[in-house]
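# Predicted model and sequence below, questions to follow.
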Amino acid sequence: MRRLLPARPSAARLLPTFLLAAFMLVGGLASPAGAHPMSTSAVLLDVRGDRVEGEVQLPVDRLAVAVDRDLTRETVLGAERAFLKRYTAEHITAVGEDDRPWTVRLGTGSVRTIDEVAHLVYPLELRPPDGRVTTFDLAYDVIVEELLTHKVIATVRYDFDRGILKTDDAETLGVFDFDTKSLKVPAGEGSWIRGFATTAGLGIEHVGEGADHLLFLLMLLIPAPLVAAEGRWRSVPSSRRSIVHVVHVVTAFAIGHSLTLALAATGVINLPTRPVETLIAFSIAVSAVHALRPLVARGEILIAAGFGLVHGLAFASLIGDLGLDRGSLVTTLLGFNLGIELTQLLVVALMMPSLIVLARTAFYPAFRIGVALLGLLFSVSWMLERATLTSTDPFEGVQTWLVDHPLLVAVTVAALAVVARRTAPRTPFDGDGALRSGAH
């Protein structure tokens, strides 16, 4: 008996399937650039010693769906203000490890545009009953309890004892949604040592990535192997004397910036950022001129101490952005200062041996003048830009490259010192390349 083969589907029957597949293919290949991501809420937490602060960000369009009201930028702060604050507070709870509830407070709401979407933002404060913050459970279902597809991203953006101090370190706890209404927030698990190490790292990063601070230090180091005499630079016969001089310069700078850093961080003094940054550029110009021709005997020590005060104000601006509480302020200042000093010592260790060798050659005057002129050029460009006299810095690319390749710069100077030592050894020339009197 002949087996019956299955009948081939007709074109008419295949057409709907073909159209559906084509539609899905086109939809899958279409660029997502024109699509807008679904609005999400956010809970941002700052863990302190006796409380947790932060804020709640609620997209107005999703909030309107959840509460079934017509909400606008105006009504959320007007007619609906009291209702929305009460609704939000009722859907946030915190419970400690001892099962005791924490106090939840919302501050005055405001409207902020986040990712091109209007958000109602409330300052948030959570306080444990015993005044000691430890790991706790945060329950949250604002909007989520009505809008099943909504997502709420919870983030810890500050916790000193766990080394979370800035946006780059922020830790995402998880996502509140229809299935997840509670998240555990780790707190009180770290120690001041971790925070201290993190702030030391910030100090290293701030100086290591700051072209202006590095250039200021380099301008102070260039004349360090020399001595000012009769308005000119002359070679120092002893390497030990050069090293001692460098120690004095670095110490003077450390004292200067530490003083103003502490005063600014504690709020005793407060200056606008732009004038401070302009003064830093001016400090580089002064140190460059001093490297060309001594302004005063041992002037680099005076310049380091005096303008160190200005650089300390710039360092303090970063400390201020961290939102520190008083309990961690002293530790932060010590850690940040340690990071700064370690970076300075690293720069000295990389550059000073080569500079001392170069200073014993006939090539050093040309090297010193060339580097000083380059520093003067960069500093003037910075001053013009920071004083808003120019819109851009034409040398930014060169400066960025030099900062990004410190080892290459150090190796180049070291190689130059070796070549100069062999081809132009120590001569009876002074630091300006002029023949010393009495030399034969």
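Cool, the structure landed. Residues are numbered from 1 along each chain as shown.

# contacts, neighbours, all on C-alpha from now
Fine.

# how close does residue 187 sit to residue 269?
Look at residue 187 and residue 269: by CA to CA, to the nearest Å, they are 33 Å apart.

# second one coming, line it up with the first:
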Amino acid sequence: MVKLKWLIMILAIVFLISSPVANAHSNNSEGFSKIDVQDQEINYNLQLDLIELSHAVGFKMNEQNVENLEEMNDIINQNKLPLQEYMNTHIVVYADSIPIEGTINQMSVLKIKERAFADIILSYSVNKIPENLNVRYNVFFEDSDPSHANMAKVQIGEKQQEFIFTYEVRELNIGEMSFFTSAKQFLLLGLKHIFTGYDHILFVISLLIGAVTIRHILSLVTAFTIAHSITLALATLDIVQLPGKLVESAIALSIIYIALKNIFQPESKHAPWIAFAFGLIHGFGFAGILAELNLGATHLAASLLFFNVGIELGQILIVSLVFPVLIFINKRLSYKWFLPSVSTAVLFFGCIWFFQRAF
């Protein structure tokens, strides 16, 4: 009877919070920039999540019909004026300390990783290639999504460098970014990716629920780390690519599998090979941002390394915080109801994510 009461209470809490949390992973919008500096012109190719852009600028669109690219193209072209005003006020460019204003030359809608993106080309006129280029980026941060991140690639002649615009870092000075700054940005991006990837977090926690010793935890975490590092590298290097919809659905299924195993086989320890097998799938999920950034060969290894280091640091922090809590609860409360109750809540979220992503 006590077990039933606790299960009902946990499920009630889950239903109350399921709407905002179930969609939290997809609410962290991404953007991509390619800034090409030429003799008398700077071309800024900007790709932004279409739904998030409509919220920020304030134009209406049917969010359930984003698959109709022709209709979406008509909508953004009908809103060229408010989009132009938004770009001029939220992206400020200085060439040799002189502000220059961009003009939208072209707009279209395309699909990136199964999501609709606005593809906008801005042009800035200059008299010569600037010695110093300053870009102040404030898209979405104050309007709709503080967790937005924009991965920028800057091309000046033969030189290329990468940068990430985030809520904390909104300004880029071309030619002034050190290796340390670049490494720190990709490390922070990895940290952010794991902490906003609630599906990855739930998977790791579900693995920990069945662990009873530090040695067992280390074997699970090590197996998961090695596996997702392999597929993260393969996907980022464009050696192996899988459809985003398939990867995200498979990640949800991995959560469902572990939750069901915790419910129906609570005494059975999770084997490291299970963590390794599912880690391969999660690695493709981690690779999404770096794969879309299309990093240059000279910066790819360092960017991949520090991004992965950020993920691992976040994972270690999660394990360090969660495992002692699980041990404490297990000792203070009845293990017989604790494991199936928590796993039921995890199963619920896994099912929500699977149906959202697969259908």
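Happy to help now that I have it. Small disclaimer: the values here were computed from a predicted structure and weren't measured.

# sorry, back to before: for residue 187 and residue 269 of the first structure, work out which one has more neighbours and name it.
residue 187 (20 against 12; other CA atoms under 10 Å).

# What's that one aligned with over in the second structure?
Using TM-score structural alignment, the partner of residue 187 of the first structure in the second structure is residue 174.

# Contacts only, for its match.
Residues counted as contacts of residue 174 of the second structure (CA atoms under 8 Å, 6 or more residues apart in numbering) are 132-134, 154.

# buried residues in stretch 208-226 of the second structure?
Buried residues in stretch 208-226 of the second structure, counted by 16 or more other CA atoms under 10 Å: 208-211, 216-217, 219-221, 223-226.

# what about the strands in the stretch 51-200 of the first structure?
Ranges of strands in the stretch 51-200 of the first structure, per DSSP state E, counting those that start in this stretch, are 52-59, 92-96, 103-106, 110-114, 117-127, 136-140, 152-159, 171-176, 182-185.

# got it, and the second structure?
Assigned by DSSP state E, the second structure shows strands spanning 30-37, 41-49, 91-95, 98-100, 103-112, 115-125, 133-137, 149-156, 159-165, 171-173.

# per the alignment, residue 218 of the first structure corresponds to what in the second structure?
Checking TM-score structural alignment: residue 218 of the first structure goes with residue 205.

# okay but that match is in contact with residue 320, surely?
No - judged on CA atoms under 8 Å, residue 205 of the second structure makes no contact with residue 320 at a distance of 10.9 Å.

# check which helix or strand covers residue 233 of the first structure.
strand 232-235 (DSSP states H and E).

# That strand: how far from the chain's middle?
Mean-position distance between strand 232-235 of the first structure and its chain equals 40 Å (CA atoms, centre = their mean, to the nearest Å).

# What of stretch 4-15 of the second structure?
30 Å.

# Contacts made by it with the rest, please.
337, 341-342, 344-345, 348.

# go again using 6 Å as the cut-off
residue 341 (CA atoms under 6 Å, 6 or more residues apart in numbering).

# Count the neighbours of the match of residue 218 of the first structure for me.
Residue 205 of the second structure is flanked by 20 other residues according to other CA under 10 Å.

# Please pull up the equivalent of residue 268 of the first structure in the second structure.
With TM-score structural alignment as the criterion, residue 268 of the first structure matches residue 239.

# go on, residue 368 of the first structure?
Residue 368 of the first structure maps onto residue 339 in the second structure, by TM-score structural alignment.

# Let me have the strands of the second structure in a markdown table, extended by mean neighbour count.
Formatted as a markdown table, these follow (neighbours: other CA atoms under 10 Å):
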| stretch | mean neighbour count |
| --- | --- |
| strand 30-37 | 20 |
| strand 41-49 | 21 |
| strand 91-95 | 18 |
| strand 98-100 | 14 |
| strand 103-112 | 17 |
| strand 115-125 | 20 |
| strand 133-137 | 19 |
| strand 149-156 | 21 |
| strand 159-165 | 19 |
| strand 171-173 | 16 |
